[in-house]
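[1] sharing a model that was predicted from the sequence below.
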Amino acid sequence: MTFSMTAFAREEASTPWGVLSWELRSVNHRYLEISPRLPEELRPLEPAVRAAVNKRLSRGKIDCNLRFRREAGDAGQDIDTGA
């Protein structure tokens, strides 16, 4: 069983709304220190991200970066100016 490790991982997933990109970096650290960085729209997910990392790791300094890119044709929300 590995108790400490320095690592880097990146994963992308396409969704109907855009592309999500995760980057995880870890370095050896005596305690578990989780630093999530999420887009403003996804900030409410921070406790779930912390819980998921905490469930699998017991030590290390972990940087979790989530980026979101909208698809080229997605203009966001439409505003009804006639209402």
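    Looks like it arrived, so ask away.
[2] please make it C-alpha for all contacts and neighbour counts, starting now.
    Will do.
[3] got the contact list for residue 35?
    Residue 35 is in contact with 61, 62, 63, 64, counting by Cα atoms under 8 Å, 6 or more residues apart in numbering.
[4] which residues lie in contact with residue 68 in this structure?
    Contacts of residue 68 (Cα under 8 Å, 6+ apart): 18, 19, 20, 21, 39.
[5] which stretches in the protein count as strands?
    Using DSSP state E, the strands of the chain run over residues 7-14, 18-27, 32-37, 60-70.
[6] the structure to be compared is supplied as follows:
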Amino acid sequence: MVRTPLTPEERERGERLGALLREARGARSMVEVAAGAGLSAETLRKIETGRAPTPAFFTVAALAEALGLSLDDVLRRCAAVPA
């Protein structure tokens, strides 16, 4: 299966999501947060570093719950920034 290249906007949105997750995680370890969301620490690492800039909705929802974030807040903070 060939994936289409990500647009610059998709990459930027992924970077904003990663930054939000790192900020919300605070002093908690990746292992702790990933386990709370039912993910591997490597998956969380990829999302936080932008190597997985388009995670599945259910992955984002699980992380938001584990971090105490509302999906509305995630959307608001990761949506495209108007030019």
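    Ah, there it is. This structure is a prediction, so every number in the text was calculated from the model and none was measured.
[7] got a TM-score for the two of them?
    Once superposed, chain against chain, the TM-score is 0.30 (TM-score structural alignment, normalised by the length of the first structure); 46 aligned residues with a Cα RMSD of 4.5 Å.
[8] quick one: which of the contacts of residue 35 of the first structure is nearest to residue 14 of the first structure?
    For the contacts of residue 35 of the first structure, the minimum distance to residue 14 of the first structure (Cα to Cα) is 18.6 Å, reached by residue 64.
[9] so the closest one sits against residue 34, correct?
    Yes. With contacts counted by Cα atoms under 8 Å, residue 64 of the first structure reaches residue 34, the gap being 7.5 Å.
[10] rewinding a little: can you redo the strands of the first structure as a markdown table with distance to residue 51 of the first structure?
    Converted to a markdown table, the strands of the first structure look like this (distance: least, Cα to Cα, whole Å):
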| stretch | distance to residue 51 of the first structure |
| --- | --- |
| strand 7-14 | 19 |
| strand 18-27 | 15 |
| strand 32-37 | 10 |
| strand 60-70 | 12 |
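[11] nearest to residue 12 of the first structure, of the contacts of residue 68 of the first structure?
    Nearest to residue 12 of the first structure among the contacts of residue 68 of the first structure: residue 21, at 4.3 Å, using Cα to Cα.
[12] out of the strands of the first structure, which comes closest to residue 49 of the first structure?
    Across the strands of the first structure, closest to residue 49 of the first structure is strand 32-37 (Cα to Cα), at 7.3 Å.
[13] the inter-axis angle of the closest one versus strand 60-70?
    Per axes from the mean of the first three to the mean of the last three Cα atoms, to 10 degrees, the angle that strand 32-37 of the first structure makes with strand 60-70 is 20 degrees.
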